[in-house]
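1. fold the following, please.
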Amino acid sequence: MPVAEDTERLAQGYAVLGRCWRQPDEALVEAINSGTLSTVVPDVESVTVKDLRIEHTRLFVGPGGPPCPPYESVYRDGEGDARGNVLGPSTGAVVTWYQAHGLGLDRDWSDLPDHVATELEFVSHLAADGSEDLREQFLDEHPRQWMRPFLDGVRAETHESFYAGLADATEDALF
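-> Okay, the predicted model is just below:
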């Protein structure tokens, strides 16, 4: 396979993973139920938008502090075993990466810059640009620093096979 196709496939893979970590919608559920995502997240039972949204909210939003906050700053900016606050120093470091590559933050977008999906989408951007060294540097400085505990938490807490499989697929892509 030509290098350009490898680069495109890699970029698309990270983009798909990023999309899967966002709030579920009809298009995602259709892709899951049709088997379109079976190469990314295999062995997933049929799901409904309602069930995935309930689980997504329980895992990542709350109420009362979600068990698996999807933000780098929570995992990296705390002291000792205590979780950090969102929008901590690691968030600023991620924003610096985005700005250095000509990417800004959409004021209408509600997710924070260090959200798992946003970081994976940025990795997709770096892969599409063919910036292998920069991609690896960003992965080493950011996602690989915090995602294992996050993904372990998702696997331990989820009631949906989709999120357990997504955690496995994300870990396979990153490590």
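2. for the rest of this, base every contact and every neighbour count on C-alpha atoms.
-> Noted.
3. I figured G130 hits T7, correct?
-> Yes - taking contacts as Cα atoms under 8 Å, G130 lies within contact range of T7: 6.4 Å.
4. pull out the buried residues from stretch 146-160.
-> Neighbour counts using 16 or more other Cα atoms under 10 Å place W146, M147, R148, F150, L151, G153, V154, R155, E157, T158, E160 of stretch 146-160 among the buried residues.
5. what does the top helix by length along the chain contact?
-> Longest helix of the chain, by residue count under DSSP state H: helix 3-20. In this structure, residues lying in contact with helix 3-20 by Cα atoms under 8 Å, 6 or more residues apart in numbering are 28, 40, 116-121, 123-128, 130, 166, 169-170, 173.
6. quick one more, to check against the first:
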Amino acid sequence: MPPEKPPLRNKETLLDGLSMLARFYWGPDQELCEDLASPAYRDLFSRLARIVPDAAPTLRSIQAYLQNAPSSEALCLELETAYVATHVNPPAGNGAPLYHSCYVGDGLVMGPPAGAMALRLEQAGLSLGEKSGEPPDHLAVELEYLIFILEEGLAGRREWGLEEAGEMAARFMLPWVKDFVIRQAEASSPMLPMFASLLTAMLQEVAKEAFPSEQRA
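-> Down below sits the predicted model:
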């Protein structure tokens, strides 16, 4: 007998966690920093720890760090500075760019993964909207597309939505995200590698929808 699928509440928690990560990877701002310290997000971290056990230690570390932050303004300054130095304008040869293409082939922006994501978006009838200046393989774009197909699958509007999301997480995102995680070990704020670790654990959870045996191995 196949393992029982998690209840809908767990899927909604996973969606909330992915949405938080997408917000973070578009760039931390004051509103996000205030939300991170809010009761609603503390509850989200607790729920995520229950449904993604591999992420529980990281989530506890994130909560402890947030509790010790002197203010949301100080946290925002720290995160913005580290985000720019690590993801946007790192020293030559260092840092962790937010573009999938930078982790495959010759590592240039707008490589094959950008074309693949552009096709996925086009086939789904989606556009980048106000983010149209960004390449389509930006991490936040990939996360938002993943959220979209998960939501479509949960709502029954996309017959294979959950399996498609699992395939995207396992085959399209995790291979480069694992390298992305390694490249930010020296980030000036420990929150960056912690969020990257959380991202990996959550993608692995989504991947179980399509490849449960591989993710347990």
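7. with both chains overlaid, what TM-score comes out?
-> The TM-score (TM-score structural alignment, normalised by the length of structure 1) is 0.84; 169 aligned residues with a Cα RMSD of 2.3 Å.
8. so which of the buried residues of stretch 146-160 of structure 1 are in helices?
-> Among those, DSSP H puts W146, M147, R148, F150, L151, G153, V154, R155, E157 in helices.
9. mind checking what the third one lines up with in structure 2?
-> With TM-score structural alignment as the matching criterion, the partner of R148 of structure 1 in structure 2 is K178.
10. state the distance from its match to Q67 of structure 2.
-> Applying Cα to Cα, to the nearest Å, one obtains 28 Å for the distance of K178 of structure 2 from Q67 of structure 2.
11. on that earlier part again, distance of the match of R148 of structure 1 relative to F172 of structure 2?
-> Taken as Cα to Cα, the span from K178 of structure 2 to F172 of structure 2 is 11 Å.
12. ditto for C102 of structure 2
-> Per Cα to Cα, C102 of structure 2 is found 14 Å from F172 of structure 2.
13. what's the answer for D137 of structure 2, then?
-> D137 of structure 2 sits at a distance of 11 Å from F172 of structure 2 (criterion: Cα to Cα).
14. more neighbours: which of those two?
-> Comparing D137 of structure 2 with F172 by other Cα atoms under 10 Å, the one with more neighbours is D137, at 24 against 17.
15. list the residues that contact the more buried one.
-> Y99, H100, S101, M110, P113, A114, M117, A118.
16. show me the contacts for the residue mapped onto D29 of structure 2 from structure 1.
-> The alignment partner of D29 of structure 2 in structure 1, by TM-score structural alignment, is D25. The contact partners of D25 of structure 1, taken as Cα under 8 Å, 6+ apart, are V49, R53.
17. next one: W26 of structure 2
-> When contacts are counted by Cα under 8 Å, 6+ apart, W26 of structure 2 is found next to A140.
18. mind running it again at 10 Å?
-> Y83, L98, K131, H138, L139, A140, V141 (Cα atoms under 10 Å, 6 or more residues apart in numbering).
19. of all those residues, which two lie farthest apart?
-> Of all pairs drawn from the contacts of W26 of structure 2, the greatest distance, 17.8 Å, lies between Y83 and K131 (Cα to Cα).
20. those two - which one has more neighbours?
-> A direct count of neighbours by other Cα under 10 Å for Y83 of structure 2 and K131 places Y83 higher, at 25 against 12.
21. residues in contact with the more buried one?
-> Y83 of structure 2 sits in contact with 24-28, 77, 89-90, 95-96, 187-189, 191-192, where contact means Cα under 10 Å, 6+ apart.
22. same thing with G115 of structure 2?
-> The neighbours of G115 of structure 2, taking Cα under 10 Å, 6+ apart as the test, are S101, L121, P135, P136, D137.
23. how about the first one, what's its match in structure 1?
-> Using TM-score structural alignment, the partner of S101 of structure 2 in structure 1 is S73.
24. any idea how far Q12 of structure 1 is from that match?
-> Counting by Cα to Cα, the separation of S73 of structure 1 from Q12 of structure 1 is 26 Å.
25. with G130 of structure 1 instead?
-> Here the criterion is Cα to Cα. By it, G130 of structure 1 lies 13 Å from Q12 of structure 1.
26. please apply the same query to E132 of structure 1.
-> In this structure, E132 of structure 1 and Q12 of structure 1 are separated by 15 Å, where distance is defined by Cα to Cα.
27. before we move on, back to that, what's the closest of the buried residues of stretch 146-160 of structure 1 to G35 of structure 1?
-> E160 (16.2 Å).
28. my read: the closest one touches L52, true?
-> Yes - between E160 of structure 1 and L52 there is a contact under Cα atoms under 10 Å: 7.5 Å.
29. now the strands for structure 2?
-> In chain order, structure 2 shows no strands, with DSSP state E as the criterion.
30. would you map the helices across it?
-> Along structure 2, counting by DSSP H, helices occupy 8-26, 30-36, 39-51, 56-68, 72-83, 112-123, 139-154, 161-167, 174-182, 191-207, 212-216.
31. many thanks, I have nothing further to ask.
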